[in-house]
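Undergrad: only geometry, no sequence info:
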C-alpha cells in the first residue's frame, strides 16, 4: 500500500491524510508492505519491488518513514 502526501501539503490536509491512511491500513489486514511517500524518489521501482519481495516479519516496520509496528493477527 502506498501513501502519497507531498512535502508542501498544508498541515490540515496532512492530518486528514494521516488519519484516513491509518484507518484504511487498519481495515486492510492483508496489506503486508506499506510505503509512505512524500516525493517521487520515495517511489523508486527497484526499491518498491525489493520491499514487496522481502518475507514479512511480524512487528517489522515496512517503511523507515512509518516506524509504527502493527500486531500480527492470525486466526
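TA: On my side now, so go ahead. Remember, it's a predicted structure, so these values are computed and weren't measured experimentally.

Undergrad: Please make it C-alpha for all contacts and neighbour counts, starting now.
TA: OK.

Undergrad: Can you mark which positions in stretch 4-11 are buried?
TA: 4-5 (16 or more other CA atoms under 10 Å).

Undergrad: ditto for stretch 21-32
TA: For stretch 21-32, by 16+ other CA under 10 Å, it's 21, 25, 32.

Undergrad: Determine the three-state secondary structure at the last one.
TA: What DSSP: H, G, I helix; E, B strand; the rest coil gives for residue 32 is coil.

Undergrad: hey, where'd the strands end up in the protein?
TA: For the chain, the strands defined by DSSP state E occupy 2-4, 35-37.

Undergrad: Point out the most buried one among those.
TA: strand 35-37 (a mean of 19; mean count of other CA atoms under 10 Å).

Undergrad: Put this next to the first one:
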C-alpha cells in the first residue's frame, strides 16, 4: 500500500506548525494508496473530529489532543486512531489492518495509538486517560 506524499506533508504541518487539529486518512482501493480525506482546522474540537469518521467505513486518523496537566501546564499528545467499525466490510477491515503498521511508520511523531470499533472506544475520556 502506497502512502501519498500529501499524507506525510499534512502530518508534518500538524506536528510542527499546529496548522491542523486532526487529519482523517482513507485508503483509496483503486489506486492502492492512503490519501488525506479531511483536515480539521486548529479551532475545531473533538466533536467535529468524531463526526468525520464514517459509521460503516474504516479510516485512519491523527488527532492533536490538547489538555492541562495536574499542575495546570498545557500539553498535547498526537494520537493515531485506527477506526474499524464492526459494520464495515470485512475486506475493508482486512486492508486497513494489514496496512496500519506500515502507514503509521510513515508518520514520525505519533505518541499514542488507539484502536476503535465503535465511538465509545475513542470517547473523549479515553483520550484523557491515555494522554497522562
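TA: Now that the structure is in, tell me what you want to look at. Only a predicted model underlies this, so the values are computations on that prediction, with no experimental measurement involved.

Undergrad: Quick one, which of the strands of the first structure gets closest to residue 49 of the first structure.
TA: Closest to residue 49 of the first structure of the strands of the first structure, according to CA to CA: strand 35-37, at 11.6 Å.

Undergrad: if I pick residue 52 of the first structure, what's in contact with it?
TA: 32-33 (CA atoms under 8 Å, 6 or more residues apart in numbering).

Undergrad: And it, what's its match in the second structure?
TA: Under the alignment by TM-score structural alignment, residue 52 of the first structure pairs with residue 131 in the second structure.

Undergrad: And its match, how close does it get to residue 94 of the second structure?
TA: 28 Å (CA to CA, to the nearest Å).

Undergrad: I'd like the buried residues of stretch 21-32 of the first structure written out as TSV, with distance to residue 10 of the first structure added.
TA: As requested, these are exported to TSV (distance: CA to CA, whole Å):
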residue	distance to residue 10 of the first structure
21	16
25	22
32	29
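
Undergrad: Adding distance to residue 46 of the first structure, write the strands of the first structure out as a markdown table.
TA: Output for those, formatted as a markdown table (distance: least, CA to CA, whole Å):
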| stretch | distance to residue 46 of the first structure |
| --- | --- |
| strand 2-4 | 15 |
| strand 35-37 | 13 |
